[in-house]
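> Quick one, what's the 3D model for this:
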Amino acid sequence: MAAKDELGRRGEDLAAAHLSGKGLTILERNWRCPLGEIDVVARDGSTIVFVEVKTRSSSLFGHPLEAITTVKLARLRRLAGAWCEAHPGAGGRGAHIRIDAVAVIAPSGAEPVVDHLEGVF
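Predicted coordinates for the structure are as follows:
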């Protein structure tokens, strides 16, 4: 596995642990369909949460959240719709959806920093 892929996987693991620690239930990770991939799908009470995770080893070239563009968020919204279509009834009656972003800065040999923004789109 390439170093970039390993860093991304580590970031997704840290993001999932962070979300679980906040009381969210992880439903799926790396869900794929023809439109693309959702990094994490979780439940927060009656809300289904679709999470985009961005990981960097440092903020030297900007914060990871800066890589989440409006185009990427629009694609994630379409992916959220596709996930809901593929999982009818998963949210239960009256469920809501939310799109979150998690940024992970995971420097080698140092404690990672996880930033979680709720309802970014």
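> For the rest of this, base every contact and every neighbour count on C-alpha atoms.
Will do.
> wait, doesn't residue 98 sit right on residue 49?
Yes - between residue 98 and residue 49 there is a contact at 4.8 Å, judged by CA atoms under 8 Å.
> ok, those two, which is more surrounded?
residue 49 (26 against 18; other CA atoms under 10 Å).
> helix, strand or coil for that one?
Assigned state for residue 49: strand (three-state reduction, DSSP: H, G, I helix; E, B strand; the rest coil).
> State the distance from it to residue 2.
29 Å (CA to CA, to the nearest Å).
> Output the contacting helices and strands for the longest helix along the chain.
Longest helix in the chain, counting residues (DSSP state H): helix 3-21. Under the contact definition 3 or more CA pairs under 8 Å, 6 or more residues apart in numbering; DSSP states H and E, helix 3-21 sits against strand 25-33, strand 36-44, strand 47-56, strand 96-105, strand 113-117.
> Also this sequence, please, to line up against the first:
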Amino acid sequence: MKAKDELGQRGEDLAAEHLARSGYRVVARNWRCPVGAIDIVAHDGPTLVIVEVKTRRSDAFGHPFEAITPAKLRRLHLLGSAWLAEHAETRHPEVRVDVLGILWPEYGEPSIQHLRGVC
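Purely as a prediction, here's the structure:
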């Protein structure tokens, strides 16, 4: 596994733990369809949350949130719609997109920022 992929996986693991500690119920990880992949699907009470996780070693090339472009947000909406279509038996009164930005230096503890409802 490439170092970048390994860092991303570690970041997603940390994000899932963070969400669980925050009261979310993780229902899927790395869900894939022809449109792409969702890092984490979770419930925050009755709300279905599509979670994008961005992990970086540093912010030397920009904060992880800077990787969330308008095109990425459109794709996340498409992915959320695809997930809902595949799981039509489950009703969700609300759906939102959250982003977790993780800075995880090679030496040191990671920091997590959680943006709720980016769209």
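> coming back round to it: which one of the helices and strands packed on helix 3-21 of the first structure lies closest to residue 74 of the first structure?
strand 96-105 (10.3 Å; CA to CA).
> by how many degrees do the closest one and strand 113-117 diverge?
For strand 96-105 of the first structure against strand 113-117, the angle by axes from the mean of the first three to the mean of the last three CA atoms, to 10 degrees is 160 degrees.
> so how far is strand 96-105 of the first structure from its chain's centroid?
From the chain centre to the centre of strand 96-105 of the first structure is a distance of 5 Å (CA atoms, centre = their mean, to the nearest Å).
> which parts of it are buried?
97-105 (16 or more other CA atoms under 10 Å).
> before we move on, what about stretch 21-40 of the second structure?
For stretch 21-40 of the second structure, by 16+ other CA under 10 Å, it's 24-26, 29, 37-40.
> if you skip the residues just before and after it, what's nearest to residue 44 of the first structure?
Excluding its sequence neighbours, the residue lying closest to residue 44 of the first structure (CA to CA, 6 or more residues apart in numbering) is residue 24, at 4.9 Å.
> which residue of the second structure sits farthest from its center?
Each residue of the second structure has a distance to the centre, and by CA atoms, centre = their mean the biggest one is for residue 107: 23.8 Å.
> what residue of the first structure matches up with that one?
In the first structure, residue 107 of the second structure lines up with residue 109, judged by TM-score structural alignment.
> how near is that match to residue 58 of the first structure?
Residue 109 of the first structure sits 12 Å away from residue 58 of the first structure, going by CA to CA.
> That's all I had, so thanks and see you.
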